[in-house]
Each structure stands twice: as structure tokens, then as C-alpha cells.
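Novice: model the structure of this input:
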Amino acid sequence: MKVHSQLGNGFPEVIYQRCLAIELNKTELSFIKEFEMTVYYDSINVGVRRVDFLIEDKIMVELKAITRLEDVHLAQAINYLEAFKVETGLLINFGSKSLEFKRVTNEMKLKKEL
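Specialist: Got it, this is the predicted structure:
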């Protein structure tokens, strides 16, 4: 919220990513910026996905700088959770006039843990 209140909307996603990294560095949380993972299909490497932040090896954070979040962005975040085998994620949109955020959960991972 601090990043959005200082910058407002209208900047590219990378600017918000850099500012959020500055704020995260002020905390005692461990995080990886632009965490990469290889995606496999039928045991064949088909590419690499990169999530904006992985915090404490538990929470995935995906940033957007668009007019408004849509279902396709939520689907992308859920796919990332499944691919990265993470239970919880945040989808944060800095592009709208008011900060938008959605908490997403990996239902497949939750079921396996029960």
C-alpha cells in the first residue's frame, strides 16, 4: 500500500516491482525476486515461468500494472501456485486508481496436506 500511495498508478510493472523490493528489504522477511521455475509437459522442458516474488518460500506475489484485474489474471496466479507448489499467493494490481489485490490459494496443495 505504501508503494501505491507514494507512486500512484501509471508506471510500468517493473517500477512497482523495484519499489516493493525496497520495502521488503526493510523487513526481516526473506524473499526472492523474479523466482524462476522450469515448466515440464510430459517430462519435457517446455519453458520457464517467473514469479515476481517468493516470500519466505511460502507466499507467491504476482504484480500487475493494468487498468483492472480480470479472471485471466486470477487463473494465471492459480497456475503459478500449482506450478511452484505454493499454497498461498497475492495478486497485486498497481495500475488501477485504488490498489487492487486478491489472495489466491492452491486448492490442490491444500487437499494433499489434509
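Novice: please make it C-alpha for all contacts and neighbour counts, starting now.
Specialist: Will do.
Novice: residue closest to the middle of this structure?
Specialist: Most central in the chain under Cα atoms, centre = their mean is Glu62, positioned 1.7 Å from the mean C-alpha point.
Novice: what segments of this structure are helices?
Specialist: 2-7, 13-25, 71-84, 107-113 (DSSP state H).
Novice: got those as CSV, with distance to Ile92 and mean neighbour count columns?
Specialist: Output for those, formatted as CSV (distance: least, Cα to Cα, whole Å; neighbours: other Cα atoms under 10 Å):
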stretch, distance to Ile92, mean neighbour count
helix 2-7, 10, 14
helix 13-25, 10, 15
helix 71-84, 10, 17
helix 107-113, 20, 11
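Novice: quick one more, to check against the first:
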Amino acid sequence: MPRIINDNVLYPELSYKLSGIFFSIHNKIGRNLNEKQYSDAFEESLKNNEIQYVREKALPPSFVGEKERRNIPDFIICDKIIIDFKAKDFITKEDYFQMKRYLSSYKKELGLIVNFRQKYLYPKRILNIN
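Specialist: Reported below is the predicted structural model:
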């Protein structure tokens, strides 16, 4: 059966590949690890799939006096999509605002928040449309 991809979705092919990796990790290693362990598994999958990425690239300070390395997204994929992993009971509005800050600072259009702690994986797509 052919795969149907919505024309209105940003980076549909890349998003589809990434979602497959998320679900594969969730199915293989479960939901009780920490964020760094999920990041390590994800990084290995990115290498195996030859997907370009940057891991934990810190944002520059946004004001005088702010400490270095205060805001660090987990991954930037193909210089297009920012990914932030979570391993907690639920996503909060602070997580959403954190992703919006990453998207604005890096001038990217799409961010994904992935919470591996949940029983069913639901990657959250956050758009930065100006």
C-alpha cells in the first residue's frame, strides 16, 4: 500500500524517517530510561541511517550575564528540525516554550518534542511560523 504524505507537512520524508526511529527505540528499549540513554540510541540510529545531525549544540547567551550552555537542544537534524527528548510523566507548557525558544534562536521552522516515558509515543510537532 502506498504511503500518503500530506503536502502541508514540513519536511514530510525526513519527519517520517525520524518518527520510525523514535518508535523503534521506544519498542526496543522501553520507557524507563533517562534522556541521555534515549539520545545515545537515537544518535546510533542516525549514524546507521546516514542522517546528518548535530548533538547538543548550545545556544549563545541571549543577554549579558547569562551563563554559557544554558539552552541546549538535544539534536538538530539536517539543519532543519530541532529535536528535544524528554523522559517524564507528561510534557508541560515550559517544554513547549523551551522548544519555541530553540526554534526562534536557531531560525528553524520545525521542532519535535519526544517523551519516551509515556506508554504510547506521541511526538509533538512544534511549528515556528512567522
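Novice: quick one on the thing from earlier: CSV for the helices of structure 1, including distance to Glu100 of structure 1?
Specialist: Listed next are those as CSV, based on distance: least, Cα to Cα, whole Å:
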stretch, distance to Glu100 of structure 1
helix 2-7, 10
helix 13-25, 13
helix 71-84, 12
helix 107-113, 22
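Novice: nearest to Leu90 of structure 1, of those helices?
Specialist: The closest of the helices of structure 1 to Leu90 of structure 1 is helix 71-84. By Cα to Cα, the value is 8.0 Å.
Novice: what about the closest one, how far off from structure 2?
Specialist: The superposed helix 71-84 of structure 1 is, by mean Cα distance after the TM-score superposition for structure 1, a mean 1.3 Å from where its aligned residues fall in structure 2.
Novice: what range does that helix cover in structure 2?
Specialist: Under TM-score structural alignment, helix 71-84 of structure 1 corresponds to residues 93-106 of structure 2.
Novice: how about the counterpart of the residue nearest to the centre of structure 1 in structure 2, what does it touch?
Specialist: Counting by TM-score structural alignment, Glu62 of structure 1 corresponds to Asp84 in structure 2. Shown in contact with Asp84 of structure 2 (Cα atoms under 8 Å, 6 or more residues apart in numbering): Pro73, Asp74, Phe75, Met99, Gly111, Leu112, Ile113, Val114.
Novice: go with 7 Å
Specialist: Applying Cα atoms under 7 Å, 6 or more residues apart in numbering, one finds that Asp84 of structure 2 lies in contact with Pro73, Asp74, Phe75, Leu112, Ile113, Val114.
Novice: how many residues are close by the fifth one?
Specialist: By the other Cα atoms under 10 Å criterion, the neighbourhood of Ile113 of structure 2 contains 20 residues.
Novice: how close does it sit to Leu14 of structure 2?
Specialist: Counting by Cα to Cα, to the nearest Å, the separation of Ile113 of structure 2 from Leu14 of structure 2 is 15 Å.
Novice: could you do the last one as well?
Specialist: From Val114 of structure 2 over to Leu14 of structure 2 the distance is 15 Å, taken as Cα to Cα.
Novice: neighbour count winner among those two?
Specialist: Applying other Cα under 10 Å to Val114 of structure 2 and Leu14 shows that Val114 carries more neighbours, namely 21 against 15.
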